[in-house]
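Q: Coordinates only, no sequence provided:
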């Protein structure tokens, strides 16, 4: 088998990660996770998403609650087709 010559184009990757298309994809995923989360938490708890940019486009989903809602967020993210690799903290 022949070896493949490969050069990582970090400038190109950065351009893709900061692109309007990536912004739209991140915002769309966050909106879907927020909607799925709303159906899993009490109606009086506010669920919000916030788009932002660091070295790439990103978005966060937050539940305003006095309770730990990690499990609901993980379930919501999984239900939208996102791969969740971190498990919520164990509850006592």
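A: Noted; the coordinates are in hand. What you are looking at is a predicted structure, and each value in this text was computed from that prediction instead of being measured.

Q: can we go C-alpha only for contacts and neighbour counts from here?
A: Fine.

Q: For residue 63, see how far away residue 22 is.
A: 24 Å (CA to CA, to the nearest Å).

Q: Tell me which of those two has more neighbours.
A: Between residue 22 and residue 63, counting by other CA atoms under 10 Å, residue 63 is the more crowded of the two (20 against 16).

Q: Run through who's touching the helix or strand where residue 47 lies.
A: Secondary structure from DSSP states H and E places residue 47 in strand 46-53. Strand 46-53 is contacted by residues 18, 26-27, 30-31, 34, 37-38, 57-65 when judged by CA atoms under 8 Å, 6 or more residues apart in numbering.

Q: Alongside the first one, take a look at this:
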């Protein structure tokens, strides 16, 4: 989770962290080309999630995305059963 918080802070992306540690991002999260290898469980993103060209190998449990999910140029081969996407994959 610390890696994600550092990226959010450096990219000046607004987010909230609940008492239980869950991170919520109201808008889009664009991580294209960023050196990141994982996302925290129970992450909520109100807009689109761009993971193209990242080193992420799997998606976290209970990931909720209000918009589209972009996975091109990743090595992700399966999706978790509890993934929620409001837009297109």
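A: Cool, the structure landed. On a predicted model such as this, the values are computed, not experimentally measured, just so you know.

Q: List the TM-score for the superposed pair.
A: Superposed pair, TM-score by TM-score structural alignment, normalised by the length of the second structure: 0.29. Supporting alignment: 49 aligned residues with a CA RMSD of 4.1 Å.

Q: Out of the contacts of strand 46-53 of the first structure, name the ones that lie in helices.
A: 26, 27, 30, 31, 34, 37, 38 (DSSP state H).

Q: tally of neighbours for the residue nearest to residue 64 of the first structure when sequence neighbours are not counted?
A: Closest residue to residue 64 of the first structure apart from its sequence neighbours, by CA to CA, 6 or more residues apart in numbering: residue 46 at 5.2 Å. Using other CA under 10 Å, residue 46 of the first structure has 13 neighbouring residues.

Q: shouldn't residue 57 of the first structure be in contact with residue 15?
A: No - if you go by CA atoms under 8 Å, residue 57 of the first structure and residue 15 don't touch, sitting 10.4 Å apart.

Q: Please identify which of these two sits among more neighbours.
A: Between residue 57 of the first structure and residue 15, counting by other CA under 10 Å, residue 57 is the more crowded of the two (21 against 14).

Q: what about the more buried one, distance to residue 47 of the first structure?
A: In terms of CA to CA, residue 57 of the first structure sits 20 Å off from residue 47 of the first structure.
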